[in-house]
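# Structure here, sequence nowhere to be found:
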């Protein structure tokens, strides 16, 4: 399945140094896994974590997209992380705190043909989002909302108002360049209602999915970012009604009292394609 076409409803962070967590992740119903060599691994464990992760990725993770987050290239571990990850059986390498296309150039020089993803988590990154998304090797954005909140010195709000300008810039850039974009984590992993509300907000904004810090968050994210039964039903009826009108020589149909034009049909087809892609993941 093409990486851009596949679902990214749930993207779970897993510490690359934890063998038990790496093994458990094989059975979790997530669309993608970020194998983390950065924040989740203590400095003294980083070198050993590469070997642990290499061994884990030598075994199958099924249809789950496998993304390796390395340390920044200006750290003592970053370059070796990049080289090691490029030799692993992974689908992409994720670089933290990306603020320019030049950083992606430097990573690309180290990791061959492996697709690149970028953590978007600083004001400079937000302001350079269009340049970063346009990079020919870039395939995905991951929002780092915890770091962004720290950089903004913003207060926590359930509506995330302080970070919406930055999120909006990244969304625009991602959509303009056909890049996958997944939302930041929700820290209170036992607060299912809060997580659901933030997932719904992210989906309303146009996010492709949600990064997660705990397996308990998976079901909420999978549901929020999947087409609902009602959306699937509406999409089918819109397509059918529009095709009937076109066959009669018209160009505008009406479904549930609302006009349906070609642009609505294009959205409807994407909805059905996403539902089919999700179904294919679990087959």
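Arrived safely, thanks for sending. This structure is a prediction, so every number in the text was calculated from the model and none was measured.

# alpha carbons only for contacts and neighbour counts from here, please
Fine.

# in the stretch 101-250 of the chain, which spans are helices?
101-108, 123-127, 129-133, 145-152, 164-177, 192-205, 218-224, 229-247 (DSSP state H, counting those that start in this stretch).

# report the angle between the axes of the fourth one and helix 164-177?
It refers to helix 145-152. 130 degrees (axes from the mean of the first three to the mean of the last three Cα atoms, to 10 degrees).

# which of the residues in helix 145-152 are buried?
Residues 145, 147-149 are the ones in helix 145-152 that count as buried (16 or more other Cα atoms under 10 Å).

# Just say which of the helices of the stretch 101-250 of the chain is most tucked in.
helix 129-133 (a mean of 24; mean count of other Cα atoms under 10 Å).

# So what touches that helix?
98-101, 104, 120, 138-139, 141, 169-170, 172-174, 177, 179 (Cα atoms under 8 Å, 6 or more residues apart in numbering).

# Among those residues, find me the one that's closest to residue 205.
residue 172 (10.3 Å; Cα to Cα).

# Report the contact partners of the closest one.
residue 130.

# repeat for residue 241
Contacts of residue 241 by Cα under 8 Å, 6+ apart are 253-255.

# here comes the other one, which I'd like you to weigh against the first:
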């Protein structure tokens, strides 16, 4: 089973040369080099060139590199997409996706611009229509031409669009998060939690990471390097979880358990579905270890 850890995914403003240079030293699993919200209008063009050059130059170790472009209805969207395609990042993040058509249009633009086949598409889920259409958006992943692999929750924009308040525990947002998680899982798409705005409140951030993990999200988007270590710890399989997963795999591999759908292990009934979960746990643990080696 192939897996790519996306525990911590840090936004980096594309207009900040020092931040881009520092990115290669950070322990985030993935970096989103941003051309959209964090870049002022008069800096958009310069940021585009700076980000494209940074991606072409490389040096990010095994970290996944993503460029967030401006939307197609902005003055910068088309040129952002063309420049990002030419730079060849691991993925391009589309803002304000309302339905599956936006993903397929972007995929066509990437193909026409000659983007490498490995460049995937991620989608921001940050509008009411995105939540309402989560299932149809996720379903385009079945078409290999879509390049679609990851949903990214944008709760600040959702709060703005719906007038729902972002409060501790996120009671106004959990239903929307859950519906997007279910849509992602139904169609084999990864899904990342939104950002936590209070950089100084690491205890609150830790609690929100735990909430996201327990809801089934694969990781969390971040706005500051101080949040990386907590995020990496929470979204990584714990040592006891890895040990338990290995025990399940080993037990099903025993000759006496060949062909069985249910076995008993340490006094517990274990099914094949638990073996499938265990394989993913080990794949993520192995991928995290490989990422650490690549970054060393």
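Here it is on my side, so go on. As the structure is a prediction and not an experimental result, all values here were calculated from the model.

# Tell me how they score on TM after superposing.
After superposition, the two chains reach a TM-score (TM-score structural alignment, normalised by the length of structure 1) of 0.94; 281 aligned residues with a Cα RMSD of 1.7 Å.

# ok, back up a step: put together TSV for the buried residues of helix 145-152 of structure 1, with distance to residue 159 of structure 1 on each row.
Putting the buried residues of helix 145-152 of structure 1 into TSV (distance: Cα to Cα, whole Å) gives the following:
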residue	distance to residue 159 of structure 1
145	13
147	17
148	15
149	13
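
# Please check the contacts of residue 241 of structure 1 and keep the buried ones.
Members of those classed as buried by 16+ other Cα under 10 Å are residue 253.

# At the geometric centre of structure 1, which residue do we find?
Against the mean C-alpha coordinate of structure 1, by Cα atoms, centre = their mean, the closest residue is residue 182 at 3.1 Å.

# That one matches what in structure 2?
Here residue 182 of structure 1 is matched to residue 192 in structure 2, going by TM-score structural alignment.

# isn't that match right up against residue 152?
Yes - here residue 192 of structure 2 lies in contact with residue 152, judged by Cα atoms under 8 Å, at a distance of 4.9 Å.

# so what sits against both of the two?
residue 221.

# what's stretch 276-290 of structure 2 aligned against in structure 1?
Using TM-score structural alignment, stretch 276-290 of structure 2 pairs with 266-280 in structure 1.

# Mean distance of that stretch to its aligned residues in structure 2, please.
Mean deviation of stretch 266-280 of structure 1 relative to structure 2 after superposition (mean Cα distance after the TM-score superposition for structure 1): 0.8 Å.

# out of all of them, which helix in structure 2 is the longest?
helix 272-295 (DSSP state H).

# Can you give the contact residues for it?
Counting by Cα under 8 Å, 6+ apart, 1-5, 27, 29, 60-63, 236-237, 241-242, 244-246, 248-249, 252, 261-262 sit against helix 272-295 of structure 2.

# Please say which position in structure 1 residue 262 of structure 2 maps to.
Aligned partner of residue 262 of structure 2 by TM-score structural alignment: residue 252.

# That match touches residue 258, doesn't it?
No - using Cα under 8 Å, residue 252 of structure 1 is not in contact with residue 258; the gap is 10.1 Å.

# Which one's more surrounded, those two?
Neighbour count, other Cα atoms under 10 Å: between residue 252 of structure 1 and residue 258, residue 252 has more, with 14 against 9.

# and the closest residue to that one other than its chain neighbours, what does it touch?
Residue nearest to residue 252 of structure 1 in three dimensions, not counting chain neighbours: residue 261, with 5.1 Å by Cα to Cα, 6 or more residues apart in numbering. Applying Cα under 8 Å, 6+ apart, we find residue 261 of structure 1 in contact with 242, 251-253.

# mapped onto structure 2, which of those residues hold?
Checked against structure 2 using both residues aligned by TM-score structural alignment, their matches' Cα atoms under 8 Å, the contacts of residue 261 of structure 1 keep these contacts: 251-253.

# Turn the residues you listed into CSV, including distance to residue 109 of structure 1.
Output for those, formatted as CSV (distance: Cα to Cα, whole Å):
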residue, distance to residue 109 of structure 1
251, 50
252, 50
253, 51
